[in-house]
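Enquirer: Could you work out the structure for the sequence below:
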Amino acid sequence: MEEKKRDRLLFWDILKGIGIVSIVFGHSQNLGVAIRTVYYYHLAIFFFISGYLYKEERYGDAPFDFFARRLKNMWVPYFCYGGLFVLLHNLLSKYLLFLSDSDYGKKEMILAMTNTLFLRCPEGPSGAMWFVPLMLAAGTGFSVILWFCRNYLPDSFRPWAAAALCIGAGLFGTALIRREIFLNYHLQTALLMIPVYYSGYAVRTFKISLERYVTWYGAALCSGLFYYFLMFTGESVELSANQIPGGLNFYIISAAGIYLCCYVAKCLQKVPKTGKAAALIGRYSFDIMALHFLVFKICDRIYARMILEPAENQGGFPHSYPELHILYLVLGIVLPVLFAIGARKAIHGLGGMLRSRSGKSQVL
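Expert: The predicted structure follows:
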């Protein structure tokens, strides 16, 4: 039983690894078709995973507890990374890694820290972290819908009502985006993603076996669907810019992308070393998301010095040199993972040392 549970958790870590690698790949490339491909699914996969991992027995009747728990888990790393970027603002601007109109004084520093406190970090390196409040809002919206169904609807009607309300929230979000009504913290996009969140929840709740239903011929069919959308519709997805395909196409292409990711994760799980590497990347997905833009610009800086390029040519965002695409991708994943592992070890070591000193002082 324990082995099956470990295998199941490994699968979802691998799936997160596929998602974050897709995000870094999309940000590190200038290839139009490649970027459009990964943008079809690279954010949706995280909502699907979160829906599957949602603990109904713990939070089904306590949506506020769910919000508080998710806020704590997301806010702490967000503020740590965002605060670090604020502190580094003047240094990064001095070396032209991230262009700025002016340096921060004390007043500007406090204002930027306050914005970061409310999940609105204004710094260039934190660009990918716009996703954090979106994930928090979508999960909370889903939790509230489930709470309402559990407490105010009969048992027999509950599953259908939850599905209908989640779909309704998604359609409402779609309508807002189509009418160009954009809310704070991308709340219109959070509504759009609630059905994707529900789909992960449904897989777990209704015990849908991914091992059985995720197959090579299903993956081939989804690949064909991707090809059709890429070559014949011209439709793209860019959630940060509120760009989605028309009608239900967003959900169709997201479902196909999630299915393909599940198939890849299923294959990687059968290759122990590769699977464990992908799972490790997945476990540090937040750190990669937070740091990969900074890694890109450090690569730009070093490369520019090597080829004696003028500093003014390093101002591209998120990167400046197309020839470094593979380097951006590899280092944009590896360096944040190494940094996160080292930081965690240092924090744990410091905590252990402080506890040891505290224990000695109490004895004395």
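
Enquirer: contacts and neighbour counts: CA atoms only from here.
Expert: Noted.

Enquirer: And for stretch 35-50, what's in contact with it?
Expert: With contacts defined as CA atoms under 8 Å, 6 or more residues apart in numbering, stretch 35-50 is touched by 12, 15-16, 19-20, 22-23, 25-27, 29, 135, 139, 193-194, 196-201, 226, 230, 236-238, 253-255, 257-258, 261.

Enquirer: From the residues you listed, list just the buried residues.
Expert: 12, 15-16, 19-20, 22-23, 25-27, 29, 135, 139, 193-194, 196-201, 226, 230, 236-237, 253-255, 257-258, 261 (16 or more other CA atoms under 10 Å).

Enquirer: now, which of these lie within strands?
Expert: Among the buried ones among the contacts of stretch 35-50, no member is found in strands (DSSP state E).

Enquirer: from these, which ones fall inside helices?
Expert: 12, 15-16, 19-20, 22-23, 25-27, 135, 139, 193-194, 196-201, 226, 253-255, 257-258, 261 (DSSP state H).

Enquirer: who touches stretch 102-109?
Expert: 86-87, 89-90, 93.

Enquirer: Could you single out the nearest of those residues to residue 152?
Expert: Of all these, residue 86 has the smallest distance to residue 152: 45.7 Å, by CA to CA.

Enquirer: element containing the closest one, please.
Expert: helix 63-87 (DSSP states H and E).

Enquirer: Give me the packing partners of that helix, helices and strands only.
Expert: Judged by 3 or more CA pairs under 8 Å, 6 or more residues apart in numbering; DSSP states H and E, helix 63-87 is in contact with helix 106-117, helix 131-152.

Enquirer: this one as well, want them side by side:
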Amino acid sequence: MENRGDEVQSRSAASEWVRGGGRLEWIDVARGIGIIAVVAGHVWTRGPLRDAVYSFHMPLFFLLSGFLSRPQPPARFAIRQLVSQMRPYAAFLILLIIADSIIEPSKGNSPIFDQWPQDLLPVLLGGSWLRGPFTIFWFVPCLMASRIIFNALSARWPDPLDHRWALAIVPAFIGAYIVGDVTRASVLGSLTVPMALVLLWVGAAWQRVPWRRWMWLPLTALSLAGLSAVLPTLNMKAADYGLPLLSIASAVASTLLLFRLSVRIAPVAGWLAAIGRASLVIMYLHVAVIHYLSPYFSKPWLLIHALLLPIALYYFLRANGWGRRIFL
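Expert: Below is the predicted model of the structure:
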């Protein structure tokens, strides 16, 4: 879910990775596959399908963001990220708080936040303090903070294959497992930032690695180990990264294979690209749709509604100047 401005700056580099990159429709296709997996993982909350999508779905977005990244002036980049990401974050959060305060009382229930002004603190803390229809709100501030840190490092070390990156990535990788064991408290998704930083670096480094046919075998083996739940699955929000090194390696492998698939099917997968372009709105709203509609629909219908309703809102917002400025 990269900003369009950042994506434009990254197209020339990404085009070197796949011939005839053009508008790089495959990026939106990859986002589309990723967001469908995210929604499916929140519809089917247990079982083989849930385990399969949880083995890679959130790392995909961090890897893609790293793949598209280019070093930019740190201060300007940080300010732009704070403005462009936290504005829609706040707008969607307020929208859902208002919706919850209307929907739940109409069903005879109390809204999740019903003790004001005391509830203002957990709303501001976000991350692990948000549950129910708000549970996914950890992701965007986590991605934003990770990108700001990663860009500041990239400004100093533009080449992600520079050996000096080990000074940041090795401690971040080890620290990701340590903090996940110590606490589950996560202010604005910050608990996941160390591993997100690692995944951003992997994505940026992979952009510089030419594809070789021999890569299919190890990547496929690692991917299948995660998809089949032979390796423990991931829960990035809670900083649970499964079996150290191997589970996250499986997520990387699955994502890189999905990138290759996205490149291949992009010419005939316009519908997936359309879903990908709406991925930010889907990310914010799909859990709420599932939360409120789950008593009334079967799981396949929940999946359809959790995709189509946010997509419809995305195109409505995009067609209105105020909607684009506030929510997109």
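
Enquirer: thinking again about what came up before, and the helices and strands packed on helix 63-87 of structure 1: which comes nearest residue 62 of structure 1?
Expert: Here helix 131-152 is closest among the helices and strands packed on helix 63-87 of structure 1 (CA to CA), at 7.1 Å.

Enquirer: What does residue 288 of structure 1 correspond to in structure 2?
Expert: Under the alignment (TM-score structural alignment), residue 288 of structure 1 maps onto residue 282 of structure 2.

Enquirer: what's the nearest residue to that match if we skip its chain neighbours?
Expert: residue 310 (5.1 Å; CA to CA, 6 or more residues apart in numbering).

Enquirer: now residue 182 of structure 1
Expert: Residue 182 of structure 1's closest residue in space is residue 188 (CA to CA, 6+ apart), at 6.4 Å.

Enquirer: so who does the one you found touch?
Expert: So residue 188 of structure 1 contacts 173-174, 176-177, 181-182 (CA under 8 Å, 6+ apart).

Enquirer: any idea which element it lies in?
Expert: Counting by DSSP H and E, residue 188 of structure 1 is part of helix 187-205.

Enquirer: Next secondary structure element downstream of that helix?
Expert: helix 210-213.

Enquirer: contacting residues around that following helix?
Expert: 262, 266.

Enquirer: give me that answer again for 10 Å
Expert: 203-204, 259, 262-263, 266 (CA atoms under 10 Å, 6 or more residues apart in numbering).

Enquirer: follow-up on the earlier one: structure 2: which residue goes with the residue nearest to residue 182 of structure 1?
Expert: So, by TM-score structural alignment, residue 188 of structure 1 is matched to residue 191.

Enquirer: Now do the closest residue to residue 263 of structure 2 other than its chain neighbours: how many residues are near it, please.
Expert: Computed as CA to CA, 6+ apart, the closest residue to residue 263 of structure 2 that is not its neighbour in sequence is residue 26, at 5.0 Å. When neighbours are counted by other CA atoms under 10 Å, residue 26 of structure 2 registers 26.

Enquirer: What is the equivalent residue in structure 1 for residue 26 of structure 2?
Expert: By TM-score structural alignment, residue 26 of structure 2 lines up with residue 11.

Enquirer: Return the distance of that match relative to residue 17 of structure 1.
Expert: Using CA to CA, to the nearest Å, residue 11 of structure 1 is found at 10 Å from residue 17 of structure 1.

Enquirer: shared neighbours of the two, anything?
Expert: Common neighbours of residue 11 of structure 1 and residue 17 (CA under 10 Å, 6+ apart) are 265, 275-276, 278-279, 282.

Enquirer: Redo those residues as CSV? Include neighbour count.
Expert: As requested, those are exported to CSV (neighbours: other CA atoms under 10 Å):
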residue, neighbour count
265, 23
275, 22
276, 18
278, 24
279, 25
282, 25
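
Enquirer: Please identify the helix or strand for the most centrally placed residue in structure 2.
Expert: Computing the C-alpha centroid of structure 2 and ranking residues by CA atoms, centre = their mean puts residue 61 first, at 4.1 Å. For residue 61 of structure 2, the element it lies in under DSSP H and E is helix 57-68.

Enquirer: what's the neighbour count on residue 83 of structure 1?
Expert: So residue 83 of structure 1, with other CA under 10 Å, has 22 neighbours.

Enquirer: in terms of contact, does it touch residue 118 like I think?
Expert: No. Residue 83 of structure 1 is beyond contact range of residue 118, at 11.5 Å (criterion: CA atoms under 10 Å).

Enquirer: Output the residue interval of structure 2 matched by the helix holding residue 86 of structure 1.
Expert: Helix 63-87 of structure 1 maps onto residues 74-98 of structure 2, going by TM-score structural alignment.

Enquirer: Out of the contacts of stretch 102-109 of structure 1, grab the one that's most surrounded.
Expert: residue 86 (26 neighbours).

Enquirer: does that one really touch residue 123, like I thought?
Expert: Yes. Distance between residue 86 of structure 1 and residue 123: 6.5 Å, which falls inside the contact criterion (CA under 10 Å).

Enquirer: How much space separates the most far-flung residue of structure 2 relative to its centre from residue 20 of structure 2?
Expert: Each residue of structure 2 has a distance to the centre, and by CA atoms, centre = their mean the biggest one is for residue 108: 33.8 Å. As judged by CA to CA, residue 108 of structure 2 and residue 20 of structure 2 stand 56 Å apart.

Enquirer: Tell me the residue in structure 1 aligned with residue 67 of structure 2.
Expert: Aligning on TM-score structural alignment places residue 67 of structure 2 opposite residue 52 in structure 1.

Enquirer: make that residue 203 of structure 2, sorry
Expert: Residue 203 of structure 2 maps onto residue 200 in structure 1, by TM-score structural alignment.

Enquirer: so what's its match up against?
Expert: 45-54, 208, 258.

Enquirer: And residue 263 of structure 2, how far from residue 279 of structure 2?
Expert: Distance from residue 263 of structure 2 to residue 279 of structure 2, by CA to CA: 18 Å.

Enquirer: More neighbours: those two, which one.
Expert: More crowded of residue 263 of structure 2 and residue 279, by other CA under 10 Å: residue 279, with 26 against 20.

Enquirer: quick one: the nearest residue to the more buried one once chain neighbours are set aside and residue 232 of structure 2, what's the gap?
Expert: Closest residue to residue 279 of structure 2 apart from its sequence neighbours, by CA to CA, 6+ apart: residue 35 at 6.1 Å. Residue 35 of structure 2 sits 21 Å away from residue 232 of structure 2 when distances are taken as CA to CA.
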